[in-house]
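J.: Got a predicted structure plus its sequence, pasted below:
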Amino acid sequence: GRIIGREGRNIRAFENLTGVEVIIDDTPETISLSCFDPIRREVARTAMEKLIVDGRIHPTRIEEIVKTASSEVDNVITSTGEEIILEMGIIGIVPEIIKYIGKMKYRTSYGQNLLQHSKEVANLSALLAQELGLDAAIAKRAGLLHDLGKVADRNLEGSHAHVGAEIVRKYGENEIIVNAIEAHHEEIAFISPYAVIVEIADSISGSRPGARRETIEAYIKRLNVLEELASSFNGVERVFAIQAGREIRVMVQPEKISDLEAEGLAHDIAKRIEKNTQYPGQIKVTLIREKRVVEIAK
């Protein structure tokens, strides 16, 4: 009852701040958190556990706890990335790329954990390079980073191979590494044997019996598309796809979108979704315009 709050205000505040759907059913002492974005889901899980232990559950406290949880998850991502490069014996990776590596912990690709997959590809690449008399360190580095584009910001355009290559190029990786990442699905030509090695290692890791499931990836891709479509409108601050994509919650900037404009914007978003996507049933577009005024008494 305290989690739901009077007239559902607590649960609404939690869902709006985290972008995660809270499901409370008849199962005793159980709360389910539903979201296709694994990092948002982890922030929500951490925040919910803290709120239950704390006991003070109201919108202001929820906002404070969500901020704390977000910071904690961010720290875990960084420390995970640092642990992985230490474990793999890879040196000279900049902090920005280390953070991307840490994010892989929470991501799956066709049901296969992305961090475990990337470590497998790195180790297989190193073994193949050794057998061929090539530099195992270069192969291992390229293998670990090959799927970096899968944890990049969704507003970056292009395939995950292209996006990953652009990220590592930006942070100073050499062209052999860049090409091995961009070419691992044969979207561009190989410029070195390392690119071929990474492609082979990626195929070996992904094709193990039971390693992957196709449907999850397609589902996540569909929800990503819905969020991106709604985010493309001017004045939109945040977008969350919830209830397995049956509802889109759109938070707008109150200084840019008036109450009157909000109605038209919700209609425009719904029409764009109708035009650009295919889906069973209906998708509900909920637009939220919240104005907050803060004044200090001195």
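T.: Structure's in. What do you need?

J.: use CA for all of it now, contacts and neighbours both
T.: Noted.

J.: and whichever strand or helix holds residue 221, which residues are buried?
T.: Secondary structure from DSSP states H and E places residue 221 in helix 214-231. Within helix 214-231, the residues scored as buried using 16 or more other C-alpha atoms under 10 Å are 216, 220, 222-231.

J.: Which strands or helices does that helix pack on?
T.: On a contact count with 3 or more C-alpha pairs under 8 Å, 6 or more residues apart in numbering; DSSP states H and E, helix 214-231 meets strand 236-242, strand 247-252, helix 259-276.

J.: List the buried residues in the next helix-or-strand element following the last one.
T.: I take that to be helix 259-276. With elements assigned by DSSP H and E, the helix or strand that comes after helix 259-276 is strand 284-289. Neighbour-count burial for strand 284-289, counted by 16+ other C-alpha under 10 Å, picks out 285-289.

J.: List the residues that contact residue 91.
T.: Residues in contact with residue 91, defined by C-alpha atoms under 8 Å, 6 or more residues apart in numbering, are residue 85.

J.: Also the one 10 residues further on?
T.: With contacts taken as C-alpha under 8 Å, 6+ apart, residue 101 has the following neighbours: 77, 80-81, 84, 115, 145, 148.

J.: now do 10 Å
T.: Contact analysis of residue 101 by C-alpha atoms under 10 Å, 6 or more residues apart in numbering lists 77-85, 95, 114-115, 118, 144-145, 147-148, 151.

J.: and what of residue 112?
T.: Residue 112 makes contact with 205-206, 210-214, 216-217, according to C-alpha under 10 Å, 6+ apart.

J.: and the comparison structure, right after this:
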Amino acid sequence: MSEIVLIAVLGLVVLAVGIGVGFLLFRKTPTQVPIQSEEVQKLLENAQREYERIISIAREEAQRTRQEAEEKKKEIEQMLAQKRLELDKREQEIEQRLRSVEQALNHREQSLVQKEQFIERRFEALERREEELYKREKELRDLERHLERVQRDLESRIEEIQELEEEVQRLKDKQLLELQRIASMTLEEARAEVLRRAEESARIEAIRIAKKIEDEAREMAELRAKRIITTAIQRLASEIAINYTTTAVELPSNDFKGRIIGREGRNIRTFELLTGVDLIIDDTPDIVTISSFDPLRREIAKEALEKLIEDGRIHPARIEEIVNEVKKEIDEKIKKTGEEACMELGLYDINPGLYYYIGKLYYRTSYSQNVLLHSKEVAYIAGLLAEELGLDAKMARRAGLLHDIGKAISHELGGSHTDIGIELCKRYGEPDPVLNAIKAHHNEEPVRYPEVALVCAADALSAARPGARRETLEAYLKRLEKLEQIVKSFKGVANAYAVQAGREVRVFVSPEEINDEEAYQLSKDIARKIEEELEFPGQIKVVVIRETRHVEYAK
């Protein structure tokens, strides 16, 4: 195509040169115009013919080139069509491969899911197997302990038999001597002596039999009680709250201390008068301490002080307004807390009038143990124990929650919290088991319902739980001293020691004054006297120890 364009351009150049030459010749020789015009005419004709020839050649060349271009275009179109077919075929092959890959992946995924399910089933089977092995191991341990206990019993029985044989032999010898002595007695004296000895022997034997029966019954009862109590305790995760006598409130800056004190101390006096707390403002930066034995007063003071700090206006009138507002809010909060406690325990039929007193227990403490949390814990434990024993769990929870309800207002009215609790529950129509639980958990009246017995047990468990209660060192020492004095007051006691933080007392008796049977009876008498004369949390184990030592020196 470029060659045709070049030829056409050359023809045009030649034509233009011929025209230019003819024009120049015509202007330079005007006298020879006829001759030159003919030559020019010839040149023009020649140029015209040359031009036409060149144009013809160019057209032919263009036609040929166009034909070649069309042929090439057809070839290219054919090639493109073929390539397109090949591409479609290739695309189909790729799609087929993708489908096969997807099918393989789906199959692989299904296989993996099946394997995962199989592994999960195997894992569950292993877990079940592990649980079975653990149960068997536990059974084996229990059986081993039982066998050890049986072995110890057999060994003790063998020792007892040997001791009895020795004692029989001694008795034979003694009886022989006695017969020799009795031979000189009258008939009435001999009969009286025989009856006295028979009575003493029967009494000793009765004590032994009673001790054996009591030991077996206590062992079975303790085993059953421990299982029930541990099952109930394990199902409960109780909340722990420790109350202190001070509360710290942070200040935005140390400048607020002067504003809280006020001119001539008017603000702080008004605040302390309205809330009943002591505000301690010392050198501690950005801190004000609220001191009071009453948690409710501390809470009211804390909320009011925080609102005053946030408001910024601190003067007597504003303090009084804020304190009254906070007291109303705290009353609503107390009522809501009591309602939430009842809902949490599933006690929906409690009179709403009791909600306020139940919620108020949150702001009372007993040996630093929060009374509301203690009551909820007692309710939960009593309910779980009732479920284990097939009793009325709801009534047990109800009695457990309300057994200390009198503590909510006992500090305001004065008097025993049990008497106040009885009056309060009677006013709101509580059933008799609840009233019995209020009195019976302090041994002020006998237990009349099995659910009440569970409440008393749950109350002892909650109070005796490690870390639940605290008492002052002075009261603790006095309690231990009184415990030892009670034990030492019995005849035949050589010494006594309170151990295990007062939960066990070990009594050493004189073997010359007290025999084994009397030592057994002494342990029961000591336990009874401790229950009558001493107040203590949980229970106290009484261990009476009688031993005989024979010492000799080899020289």
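T.: That came through, no problem. If you're wondering where the values come from, they're calculated on a predicted model, not measured in any experiment.

J.: picking that back up, and the contacts of residue 101 of the first structure, which are buried?
T.: The neighbour-count criterion (16+ other C-alpha under 10 Å) marks 77-78, 80-82, 84-85, 114-115, 118, 144-145, 147-148, 151 among those as buried.

J.: Just send the contacts of residue 112 of the first structure back as JSON lines, with distance to residue 128 of the first structure too.
T.: What follows is these, written out as JSON lines (distance: C-alpha to C-alpha, whole Å):
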{"residue": "205", "distance to residue 128 of the first structure": "13"}
{"residue": "206", "distance to residue 128 of the first structure": "16"}
{"residue": "210", "distance to residue 128 of the first structure": "23"}
{"residue": "211", "distance to residue 128 of the first structure": "21"}
{"residue": "212", "distance to residue 128 of the first structure": "23"}
{"residue": "213", "distance to residue 128 of the first structure": "26"}
{"residue": "214", "distance to residue 128 of the first structure": "27"}
{"residue": "216", "distance to residue 128 of the first structure": "30"}
{"residue": "217", "distance to residue 128 of the first structure": "29"}
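
J.: So of those residues, which two are at opposite extremes in space?
T.: Using C-alpha to C-alpha, the pair of the contacts of residue 112 of the first structure lying farthest apart is 205 and 216, separated by 17.8 Å.

J.: Now which residue in the first structure aligns to residue 338 of the second structure?
T.: Residue-level alignment of residue 338 of the second structure against the first structure, with TM-score structural alignment as criterion, gives residue 81.

J.: sorry, back to before: with distance to residue 52 of the first structure added, can I get the buried residues of helix 214-231 of the first structure in JSON lines?
T.: Formatted as JSON lines, the buried residues of helix 214-231 of the first structure follow (distance: C-alpha to C-alpha, whole Å):
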{"residue": "216", "distance to residue 52 of the first structure": "30"}
{"residue": "220", "distance to residue 52 of the first structure": "29"}
{"residue": "222", "distance to residue 52 of the first structure": "33"}
{"residue": "223", "distance to residue 52 of the first structure": "29"}
{"residue": "224", "distance to residue 52 of the first structure": "30"}
{"residue": "225", "distance to residue 52 of the first structure": "34"}
{"residue": "226", "distance to residue 52 of the first structure": "32"}
{"residue": "227", "distance to residue 52 of the first structure": "30"}
{"residue": "228", "distance to residue 52 of the first structure": "33"}
{"residue": "229", "distance to residue 52 of the first structure": "35"}
{"residue": "230", "distance to residue 52 of the first structure": "33"}
{"residue": "231", "distance to residue 52 of the first structure": "32"}
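
J.: Considering those, which is situated nearest to residue 264 of the first structure?
T.: The closest of the buried residues of helix 214-231 of the first structure to residue 264 of the first structure turns out to be residue 230 (C-alpha to C-alpha; 13.2 Å).

J.: these two touch, right, the closest one and residue 269?
T.: Yes. Residue 230 of the first structure lies in contact with residue 269 (C-alpha atoms under 10 Å); the separation is 5.9 Å.

J.: intersection of neighbour lists for those two?
T.: 248, 250, 285.

J.: Closest one of the residues you listed to residue 108 of the first structure?
T.: Nearest to residue 108 of the first structure among these, counting by C-alpha to C-alpha, is residue 248 at 22.7 Å.

J.: how many neighbours does that closest one have?
T.: 23 (other C-alpha atoms under 10 Å).
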